[in-house]
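*Asks:* Return atomic coordinates for the entry below.
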Amino acid sequence: MHNFQPRHFAIVPAAGSGSRMGAARPKQYLPLLGRPLIHHALAVLCAAPEIDQVFVVLSVDDAEWARHDWSMLGPKLRPLFCGGATRADSVLGGLRAIAGEVAQTDWILVHDAARPCLAHWHIEALVRELAHDEVGGLLAVPVADTLKRADERRHVLQTVPRDSLWQAQTPQMFRYVMLRRALEHAKDVTDEASAIEAAGLRPRLVQGDATNLKVTYPLDLHLAEWILKHRQGHDR
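*Replies:* Next up is the predicted model:
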C-alpha cells in the first residue's frame, strides 16, 4: 500500500531553551492565549486529516511537558524524549525513534515548536503541491523588505538584491529516507532543507504567508496572540 499512498508524519523538535526570549522557562512552554505556545501548532497538526501521527521531540530531562494536559489533542500526539543539543540532532533523534513505524517513502513534515500560528491551509498547500515532487520542499515567503548587509559596527556595507530571495518557514516536508540520510551527513544545519541541499538536491518552495511567524523575541508573542485571536471563525 505504501507504494501508492505514502503517509504523512509530523515531527516537532522542542528540546531547545529559547534563550533569546529571556524567559525562565523554555520558549515552547510560554503562555499564549491560556495554553503553552507549542499547544497551538500541535493542535493544528493533530486536527489535520492529512497527517497520520504527530511526534514532539523533547529533551531527555524535560519536566515541563508532564505539567500540562495534552489529552484534548487526541491519540495522534506522541512525545519522544530523545531531543539533542541542536534542532538537527532532535529531528534525527526523532527519525531514528520512529524508524520501525514508518515506510522509507512516507513524508515527514518538520515544524518549528515556536511557530504557533500554523493554519490548516498551510499544511494543505504543502501536501498538495509536493505530492508528486521527487525531493519535497518547504513553506516560504518571498522577501518584501530591502535587505542591508552590515559591518561589525552596524553600518550599512551594501544593499542586497532581494530578487529570488525567500524567507524559509516550516513545515518542511521530505521523504523519511531522504531526510534521515541527509541529516546523518549534515549535522550543523539550521533547517531540514539545508541538509537536503547539502546532499545535492533542490527543495521546492511553496508560498506561505507572513502569519506563520516564528516567535523569537518577546514582541513576537503579542503578534502571535493578535493573529490567533483575529483568525477565529476562519479556517484554522
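*Asks:* CA only for contacts and neighbour counts going forward, please
*Replies:* OK.
*Asks:* what's the span of stretch 204-220 from first residue to last?
*Replies:* Stretch 204-220 has its terminal residues 27 Å apart, counting by C-alpha to C-alpha, to the nearest Å.
*Asks:* actually stretch 11-26, sorry about that
*Replies:* Between the opening and closing residues of stretch 11-26 lies a distance of 18 Å (C-alpha to C-alpha).
*Asks:* Next, the buried residues of it.
*Replies:* 11-18, 21, 26 (16 or more other C-alpha atoms under 10 Å).
*Asks:* Please name the nearest non-neighbouring residue to the residue nearest in space to the middle of the chain.
*Replies:* Taking C-alpha atoms, centre = their mean, the centroid of the chain lies closest to His111, which sits 1.6 Å from it. Nearest residue to His111 in three dimensions, chain neighbours excluded: Pro171, at 4.3 Å (C-alpha to C-alpha, 6 or more residues apart in numbering).
*Asks:* export the buried residues of stretch 11-26 to TSV and tack on distance to Leu219 and secondary structure?
*Replies:* Shown next, in TSV, are the buried residues of stretch 11-26 (distance: C-alpha to C-alpha, whole Å; DSSP: H, G, I helix; E, B strand; the rest coil):
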residue	distance to Leu219	secondary structure
Ile11	26	strand
Val12	23	strand
Pro13	22	strand
Ala14	21	coil
Ala15	22	coil
Gly16	19	coil
Ser17	18	coil
Gly18	14	coil
Met21	9	helix
Pro26	16	coil
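*Asks:* which two in those residues are spaced the farthest apart?
*Replies:* The largest separation in these, counting by C-alpha to C-alpha, is between Ile11 and Met21 at 22.9 Å.
*Asks:* Distance from the chain centre to the longest strand along the chain, please.
*Replies:* Across the chain, the longest stretch assigned as strand under DSSP state E is strand 166-175. Averaging C-alpha coordinates over strand 166-175 and over its chain gives two centres that are 7 Å apart (C-alpha atoms, centre = their mean, to the nearest Å).
*Asks:* Tell me which other helices or strands it touches.
*Replies:* Packed against strand 166-175 by the contact rule (3 or more C-alpha pairs under 8 Å, 6 or more residues apart in numbering; DSSP states H and E) you find strand 107-110, helix 120-130, strand 136-142.
*Asks:* Distance of Ala119 relative to Asp106?
*Replies:* 22 Å.
*Asks:* The two: who's more crowded?
*Replies:* Ala119 (21 against 18; other C-alpha atoms under 10 Å).
*Asks:* and the more buried one, what is it in contact with?
*Replies:* Taking C-alpha atoms under 8 Å, 6 or more residues apart in numbering, we find Ala119 in contact with 41, 44, 212, 235-236.
*Asks:* let's see this one next to it:
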Amino acid sequence: MSRSGIWAVIPAAGRGTRFGGDIPKQYLNVAGRPLIAHALDALLAHPRVVGAIVALSADDTRWPGWTHWNGKPVLRCDGGGERADSVLAALQALPPEVPASALVLVHDAARPNLHDTDLERLIAAADLAHDGAILAAPVRDTLKRASDSDRIAATEPREGLWRAFTPQAFRRGALTAALQQAQAAGIVVTDEAMAMERAGARPMLVEGREDNLKVTTSADLALAEYLLTQRVRT
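*Replies:* All right, here's what the predicted structure looks like:
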C-alpha cells in the first residue's frame, strides 16, 4: 500500500444541540483552547499528515480563520446538514493532487484527547488494510435493552461488540464513493465505517485508549479539561 501524505478531515458544521448553549461545542474552551484546536494539534503533529480540511456551517462566524497549523495547510469548506454530508463535501474539496488512493483521517472536532500512539497504530493498520481501519474499544459494560417504560427488557450479550471512535482512516476514493452511495439511497450513516460497510468493506478495528472521549455533555467537558491538563503531549 502507498505511504503517501495523509489529509485530515474534520466535520464541524454541527450546532452541538445535544450539548446545549449558544456556542457550538467545537468552540468551547478546554484547557485554555477551543476543542477543535486540540483536535488539530493531535492530527497535524503526525509527520505523515500533510494538512487538514475543516467542514463548517456556511454561516459560521466563530471560525478563527486559521490557514496553517504546525506549518501545514488548513483549508475550510462548507459542510452539510448531516455529518456524512460534511465529510463528503470535505473529501470533494481536497486539493486535486490528492489521489483517490491516498489515506484520509476523519476525526471529530469535539474529540480533543487523541494520543499520538493511537494515531500511529491506526495509520500503520490502515496502510496495510485495503478496507481501512478505525480506532475503537471493546464494550466492557453489561448492556441492557429497555422497554417502552424504561424498564429492563433484556440483557444483551456484549461479546464481539466495540465502541467506534475517531479518527477513522480510509482511502479518499473509496470513502467518497461509499458516502455518495449512502446519500443516493437516502440513508443517514452515523460514521464513515458504516458507509464503507454498506459498500461491502470490512474495516479493521484498532483498539485505542478509552480516554479518547467525544465531548457531548457538560460532564464530558469537565473530564476532557482534567485529562488535557494532566497529560504531557510528546
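*Asks:* a markdown table for the buried residues of stretch 11-26 of the first structure, including distance to Arg175 of the first structure?
*Replies:* What follows is those, written out as a markdown table (distance: C-alpha to C-alpha, whole Å):
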| residue | distance to Arg175 of the first structure |
| --- | --- |
| Ile11 | 12 |
| Val12 | 16 |
| Pro13 | 17 |
| Ala14 | 21 |
| Ala15 | 23 |
| Gly16 | 24 |
| Ser17 | 28 |
| Gly18 | 28 |
| Met21 | 33 |
| Pro26 | 30 |
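*Asks:* which among those gets closest to Arg154 of the first structure?
*Replies:* Met21 (22.1 Å).
*Asks:* what's the counterpart of the closest one in the second structure?
*Replies:* Counting by TM-score structural alignment, Met21 of the first structure lines up with Phe19 in the second structure.
*Asks:* Please apply the same query to Leu33 of the first structure.
*Replies:* Mapped onto the second structure by TM-score structural alignment, Leu33 of the first structure lines up with Ala31.
*Asks:* ok, now Asp62 of the first structure?
*Replies:* Matched to the second structure by TM-score structural alignment, Asp62 of the first structure sits across from Asp60.
*Asks:* For its match, the count of nearby residues, please.
*Replies:* Applying other C-alpha under 10 Å, we find 14 residues neighbouring Asp60 of the second structure.
*Asks:* how about the nearest residue to it, chain neighbours excluded?
*Replies:* Asp60 of the second structure sits nearest to Ala13 (C-alpha to C-alpha, 6+ apart), 8.0 Å away.
*Asks:* picking up where we left off before, state the distance from the match of Asp62 of the first structure to Asp78 of the second structure.
*Replies:* Taken as C-alpha to C-alpha, the span from Asp60 of the second structure to Asp78 of the second structure is 9 Å.
*Asks:* joint contacts of those two?
*Replies:* Shared contacts of Asp60 of the second structure and Asp78, counting by C-alpha under 8 Å, 6+ apart, come down to Ala13.
*Asks:* all helices for the first structure, in order.
*Replies:* Under the criterion DSSP state H, helices of the first structure are mapped to 37-47, 87-97, 120-130, 176-185, 192-198, 218-231.
*Asks:* JSON lines for those, including mean neighbour count?
*Replies:* Shown next, in JSON lines, are these (neighbours: other C-alpha atoms under 10 Å):
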{"stretch": "helix 37-47", "mean neighbour count": "22"}
{"stretch": "helix 87-97", "mean neighbour count": "21"}
{"stretch": "helix 120-130", "mean neighbour count": "18"}
{"stretch": "helix 176-185", "mean neighbour count": "19"}
{"stretch": "helix 192-198", "mean neighbour count": "22"}
{"stretch": "helix 218-231", "mean neighbour count": "15"}
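*Asks:* These into a markdown table, with extra columns for distance to His155 of the first structure?
*Replies:* Listed next are the helices of the first structure as a markdown table, based on distance: least, C-alpha to C-alpha, whole Å:
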| stretch | distance to His155 of the first structure |
| --- | --- |
| helix 37-47 | 35 |
| helix 87-97 | 32 |
| helix 120-130 | 37 |
| helix 176-185 | 36 |
| helix 192-198 | 29 |
| helix 218-231 | 25 |
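*Asks:* who wins for proximity to Val54 of the first structure among these?
*Replies:* For the helices of the first structure, the distance to Val54 of the first structure is smallest for helix 37-47, at 6.4 Å, taking C-alpha to C-alpha.
*Asks:* how far apart are that closest one and its match in the second structure?
*Replies:* Compared with the second structure after fitting, helix 37-47 of the first structure has a mean deviation of 1.0 Å; criterion: mean C-alpha distance after the TM-score superposition for the first structure.
*Asks:* who touches the nearest residue to Arg140 of the second structure once chain neighbours are set aside in this structure?
*Replies:* Nearest-residue entry for Arg140 of the second structure: Arg158, 7.4 Å, with adjacent residues in sequence omitted and distances by C-alpha to C-alpha, 6+ apart. Contacts for Arg158 of the second structure were tallied using C-alpha under 8 Å, 6+ apart; they are 139-143.
*Asks:* So the residue in the second structure sticking out farthest from the centre versus Asp131 of the second structure, what's the distance?
*Replies:* Relative to the centre of the second structure, and counting by C-alpha atoms, centre = their mean, the farthest-placed residue is Ser149 at 33.7 Å. From Ser149 of the second structure over to Asp131 of the second structure the distance is 41 Å, taken as C-alpha to C-alpha.
*Asks:* re earlier: just the buried subset of the contacts of Arg158 of the second structure, please.
*Replies:* The buried subset of the contacts of Arg158 of the second structure (16+ other C-alpha under 10 Å) is empty.
*Asks:* now the residues you listed in a markdown table, with distance to Gly65 of the second structure?
*Replies:* Shown next, in a markdown table, are these (distance: C-alpha to C-alpha, whole Å):
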| residue | distance to Gly65 of the second structure |
| --- | --- |
| Val139 | 39 |
| Arg140 | 41 |
| Asp141 | 42 |
| Thr142 | 44 |
| Leu143 | 43 |
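*Asks:* of these, closest to Gly208 of the second structure?
*Replies:* Out of the contacts of Arg158 of the second structure, the member with the shortest distance to Gly208 of the second structure (by C-alpha to C-alpha) is Val139, at 12.2 Å.
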